[in-house]
Every structure is written in C-alpha cells, then in structure tokens.
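> Predicted model and sequence follow; I will ask about them next.
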Amino acid sequence: MADEQTPEGDQQAEATPETGEATATGAEQTPETPPEAAPSAEPTTESSTPPSESSPTEVTSPPEAAAPEAEKKSSKTKSKASKTGSRTRRRKGELELPTARIGFLGAGKMAECIIEGLINFAKLPANNIYVAAPTSKNTDKLKSLGVNTTKRNIDIFARFDCDIMFFCFHGSVIKYCYKLGGKIPHPITTNYIPNMKHPIYILSLVSGVSLEQLKPCLLNPEHPEKYILEMHRIMLNAACSYGLGICAVDVEPDGNKLSAPIRTMLSSIARLEYVPESQMDAACAIGGNGLAFAYYFIAALADGAFKMGLSRNMAIKFAAKTVQCASQCLLESGKHPSELLDSVSSPSGAAIYGIHVLDKADVKSGIIAAVEAAHKRAIELAESDSPSS
C-alpha cells in the first residue's frame, strides 16, 4: 500500500510548481490517507532516500514559497483596492490630515505663510502640498520647501486630486471670469472642476468675493448637486507661518458646519474666531493688514527708545514685549482699551503727556484711516477689470 501511494504523492508534488493548485489539492488529500498506510509510508521514505536528498522536501518547498508570493500579490491588490475604495467612499469629516492632499491656487505671500505654517506646525508633509500659479515668479522658494508646483489650476483638482484647497488670489480673477462669461461665468480652471468622487474642502481668502459668486466659477451648472463640497470664507494673517495667526471663519469654529479635519488643521496655525461672511472683508482689513500696522507701531516705539539711548536690539525687544503685554491684558480682562489706558496713566504723569503728543499728531485718526484705506484697496483689487496675481 505504501509503495503504491508514494509515486502518486511525487506526481502531485511535481505538478505543484507548474499549476500552483496542487498544493491545495495535496493538502486536502493528506487527511484522507488511510490510517494504516501512514506508518508504512514513513519507513519507506526514510530507507529509500536520505533526509537531505528527500524529494518531497525539495519539491514541496517551491509551492510553499509560491503560496506566500501569491498571497502577497493578492494582499497588495486588495490593499490598493481598499485604498481606492476608501477614497471614493469617504464622507465629509472622515479626511485624515497626514495623508490629505492640500492644494493652493495662487503663490503669493499669504500662500507662502500658510504653507510654512502647515509644514512646521501642523506637521503636514510638504510633498502632499500642491501649488498652482501662472508663472514661476513665486514658486521657486516653495519648491525649496519640498512642495509640488504647476502652472495649471485644473491640476489641483484633476491631476493632483487634492482634498483641501486654499484660494489665495485677488478678487479680480473672479470678476474677470464673469466679464468673460457674462451671466454664466467662465470657469476659473480650464474647465469646470471634475466631479470628484471624494469630498472637497475649499477655503477662500479672496477679498470682495462671496461664496455665491465663487461657486459658479467652479461647479458645472448642469449638475452642481453631484459635488460633495464644503466651502468657507476665511481670513488668515501672516503670523500663521509661526503658528501664531488669527483666523476668521464664516461659521462657528466648534460647530458641526466646520468639519473636524479643517478645524484641526487651521487650529494648528491660528486661533479661530467666528466672523459672518458679510463682515469678512472688514476682518481682512484689521486682522490681515492690521499686522503691518502693528509692526509699524512697534518700530516707532523702538525708534523712540533708541533715540533715548537704549540699544537697538533691546529697544525692539522691549517695544514688542510691551505691545504683547498690552494685548494679553486686554484679552484677559475683557475691558475696553480706553479703560486700561486710564488704569496705567497717572495724573500729570509721563504717560498722559505722551498721549497728549499722540493726540496732537492725530495718530488715532491716522490709524483709523489706514484700516479704511486697506479695506478700500482690497475692494478695488476685486473690482479690477483685469486679473492680477
């Protein structure tokens, strides 16, 4: 009985490398071997062939190696399919930031600050960030950070298949789309953005343009309902590059209308505050441009201290720290600035004498006019006849 079964086993084993199926067949047949045949088969194998030259050992090993190889290929295919499937079936709010693809339309100073903040403080990989700009004027530095660049806006949506998009350009670009297309504006990209199978998040920093004006330049008017879209108008200032920015959002930051991944990402580079969309342009004038005015005032304070004999570095440090102290006291106390001003000014003291000089120079009116001028200029740029980068 044993001598008759051994050749059959050898034939099955030899067929295994060629067919790749004999291993499974042999495994199924082994338990069916009659109990009385098993003891006689072992001595036959040992007596006929030394262990090192055992043909079952040599022939059986390739199928064992082939099986894991097939399993690896199968697992890779399943893994690839699962990745694709998870991307197509993902719902809003399920985005994972470490693997998210983040796109930028525009490569100006604001885009650069946001990108630096995302890389250094949100700890997002630079190779997952994509920037579209018509020229390479501002993209060389961004390339040095490790981000990807293109000259075609459509690449952000199609080729790079981004999840989150920051719109960092002047409103004149949108106005120009309306000028070209009329009632139905020309798309901001080569064509309307593709009907992406995963949710997309658009964060617009475009001054003077509402979301309702922006949507027709992006979505195919024939089936706008097919897009899985979350759009917000926001304001970010340049301090976000140091993780210290302020961000105005058109919805309550802690509410359900702002998806958790977006909240987490923005919170890593800025403090979030709710501002209605109708007031967003005013928020840009103070939150965005106000940073420049604050630097101007700090520089003036430092120059005054330098004039009085303090070293330049020490003067700048004390000026900045003084403004920081004032800001923190104001935010912590919740008091009006005028009330705090009175609390640090003594009758006939040095501070009130200095305030009197500022009033005579009409500094307060000058600062108000500066904010107003910044707001007006942003609207002018949005209403311009030709797009500006």
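Received it, and whenever you're ready, just let me know what you need. Everything numeric here is computed off the predicted structure, so don't read it as measured data. Numbering: from 1, shown residues only.

> Please count neighbours and contacts with C-alpha atoms only from this point.
Will do.

> Report the buried residues of stretch 100-108.
100-107 (16 or more other C-alpha atoms under 10 Å).

> Quick check: end-to-end length of that stretch?
22 Å (C-alpha to C-alpha, to the nearest Å).

> Comparison target, given below:
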Amino acid sequence: MLAGQKIGFLGGGAMAEALITGIVKSELVPVSKIFVSDINRNRLVYLQKKLGVNLVNDNRSLVQESDIIFLAVKPFVVEKILNDVEGIINNTKIIISIAAGITTGCIEGLLKGKQVPVVRVMPNTPALVGEGASALSLGKYSGAIEEQKAAALMSAVGKVVSLPESLLDSVTGLSGSGPAYMYIVLEALSDAGVRMGLPRNVATLLSAQTMIGAARMVLETGEHPGSLKDQVTTPGGTTIAGLYTLEEAGVRAALMRAVETATKRSRELSGS
C-alpha cells in the first residue's frame, strides 16, 4: 500500500519525530523516502543526525517531492503554510493533518476548492513512546485508500480508530486529554504507597507498571473492564474494600465529568 510512497513532514516537532521513528522502525517506508521541512534549522539537523531523514529547505519543495504530506505544525500557522503551498498541491497527494482543532473543511477551504484528499488525525502524547491512541477522520475527497494509508502510518505509533469528524472533540476529551487524567491517578497511587511506607521510587514503579498491566489486559483479552475487575475482587477481601472507598469518593463520576468537560471545551475552541 505504501510501497514507493514519499512521505513529507511540514514541521519537525516532537510528534513528527515520533511518527518518523515509528514509521522507520515498522519498515513501512524506508527513511530515504521521508522528507522534513521546519523553520528551525537546528531541529532539522538533529532529525537528520538521529533518524537519517532528508532535509528540505522550503515547504514548497517538500510538497513537490512528497506523495503523502503530514501537516505537523501549530494550528496558528496552518493558514500561512497552506497559502504558501496551495498552488502546487493537487489531488494526487494526500494531506494528513495532526494540527489540533483544524477541521478538514478548513483545510479544504484553504486549498481553494481543489479536490485534495485530506485526513484529520487526533493523536495523543504517548505516541512519543509508541503507545499512542489516535482517531482519524476523512475529508470530503478522501476514501478507503486514503483511510488505509493514514491508518497504516499512524499505527506505527500505537492504536488507531476511524470516526466521523463530529466525534473528534469527544476523542480530545477522552484520549487527547486522558494521559493527564492517568498521571493524576498514577501520582495519587504513588503518594498512597509512600504514605503506607513504600519508598517513592518503588511506589511509582509499582503504580506505573500496574497501570500498564491493567491496560494490556483489557487490550489483549478483549474482556470488559468490569469483568477483569471482578476477577481481582474476592468476597470480603482487600480489593472490594478499596473499591468501596473509590465509589464513596465519586472517582468514577469525576472521571466521567472530566471527559465531558474537556469535550465541551474542545468544541468551544474548535468552534464546532
């Protein structure tokens, strides 16, 4: 599917670096077919030394060279960059945008009605360690082929789902903001371990590994989290005592409200 494809990155920040690293490790595309442009020359030199990518000095040259173009820049510069390259983009290329809050319709509008396939992706920060959770949505001129190519590339840094664009604000509220919720939970568990006498480094390690292990159990067994919870919970035991305290404190409802609040804020920011 990606054989012979040249991948360009408009922007060489942390998420671009994570994607390039994953793509190269997964052998989806050889590094000789990956091109990067960025306003920061030092950043480009760093990426070339670390990953072996091809450096491109300007955005127009990168677009001309590439078949699939990642829009990996801050949202506030998207308009400027697309205005600069619009004249040389055509419908044989695919744009994959990871610019937060920028809709496919906005990108298509900036391309002045050209029928260019656009895919919008909402990744999250664990993509930086190959454990991302990403959702992708197709623009007006994208179809199954564009979806498959985008999904293959994003799968290099974690799990990927395809959703209607109207649900991406909910994705932002759940997996986009979700790592911060998990860090709060992890920190609280570590604090609790310290309170109960464990050394800080031990408490943090046990908390983090427990979180990883529980998540992998859900992903690899396919069982409902409630069922897995029940397997740990013996009658009159320690776990049910702890769970009762969590329910009394409203932890479940608080996490649900956090996702709801973040989703609403995402809608406000994106104007959706």
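Good, I have the coordinates. Predicted, not measured: the structure shown is a model, and the values here were computed from it.

> Which one of the buried residues of stretch 100-108 of the first structure is nearest to Pro261 of the first structure?
Pro261 of the first structure lies nearest to Ala100 out of these, by C-alpha to C-alpha, at 9.6 Å.

> any idea what sits nearest the residue mapped onto the closest one from the second structure, other than its immediate chain neighbours?
Counting by TM-score structural alignment, Ala100 of the first structure lines up with Gln5 in the second structure. Using C-alpha to C-alpha, 6 or more residues apart in numbering and skipping the chain neighbours, the partner closest in space to Gln5 of the second structure is Asp67 (5.9 Å).

> Tell me, how many residues neighbour that neighbour?
18 (other C-alpha atoms under 10 Å).

> Show me what it aligns to in the first structure.
In the first structure, Asp67 of the second structure lands on Asp163 (TM-score structural alignment).

> residue contacts, that match?
100-103, 198-201 (C-alpha atoms under 8 Å, 6 or more residues apart in numbering).

> go again using 7 Å as the cut-off
100-102, 199-201 (C-alpha atoms under 7 Å, 6 or more residues apart in numbering).

> do the same with Arg216 of the second structure
Contacts of Arg216 of the second structure (C-alpha under 7 Å, 6+ apart): none.

> That one: what secondary structure?
helix (DSSP: H, G, I helix; E, B strand; the rest coil).

> quick one: it from Pro179 of the second structure, how far?
16 Å.

> Check Val259 of the second structure too.
Taking C-alpha to C-alpha, one finds Val259 of the second structure at 12 Å from Pro179 of the second structure.

> Those two: who's more crowded?
Higher neighbour count among Val259 of the second structure and Pro179: Val259, with 21 against 15, using other C-alpha under 10 Å.

> That one maps to what in the first structure?
In the first structure, Val259 of the second structure lands on Val371 (TM-score structural alignment).

> you'd agree that match is up against Cys284?
No - with contact defined as C-alpha atoms under 7 Å, Val371 of the first structure does not count as touching Cys284 (9.6 Å).

> Centre-most residue in the first structure?
Ile102 (4.0 Å; C-alpha atoms, centre = their mean).

> That residue and Ile262 of the first structure: what is the separation?
11 Å.

> show me where the stretch 151-272 of the second structure has helices.
168-171, 178-195, 200-221, 225-232, 238-249, 251-270 (DSSP state H, counting those that start in this stretch).

> Among these, single out whichever gets nearest to Leu82 of the second structure.
helix 251-270 (18.5 Å).

> Give me the buried stretch members for stretch 128-136 of the first structure, please.
For stretch 128-136 of the first structure, by 16+ other C-alpha under 10 Å, it's 128-133.

> now stretch 233-245 of the second structure
233, 240.

> now do stretch 173-193 of the first structure
Here stretch 173-193 of the first structure shows 173-178, 185-189, 192-193 as buried, counting by 16+ other C-alpha under 10 Å.

> Over to stretch 155-165 of the second structure?
So stretch 155-165 of the second structure, judged by 16+ other C-alpha under 10 Å, has buried residues 155-160, 162, 165.

> could those go into TSV alongside distance to Val121 of the second structure?
Output for those, formatted as TSV (distance: C-alpha to C-alpha, whole Å):
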residue	distance to Val121 of the second structure
Ser155	12
Ala156	14
Val157	13
Gly158	13
Lys159	12
Val160	9
Ser162	9
Glu165	9
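
> What separation is there between the residue nearest to the centre of the first structure and Ile129 of the first structure?
Distance from Ile102 of the first structure to Ile129 of the first structure, by C-alpha to C-alpha: 5 Å.

> same check, this time on Ser365 of the first structure
Counting by C-alpha to C-alpha, the gap from Ser365 of the first structure to Ile129 of the first structure is 42 Å.

> what's the single longest strand in the first structure?
Of all segments of type strand in the first structure, defined using DSSP state E, the longest is strand 229-236.

> Show me what that strand is packed up against.
strand 200-204, strand 245-249 (3 or more C-alpha pairs under 7 Å, 6 or more residues apart in numbering; DSSP states H and E).
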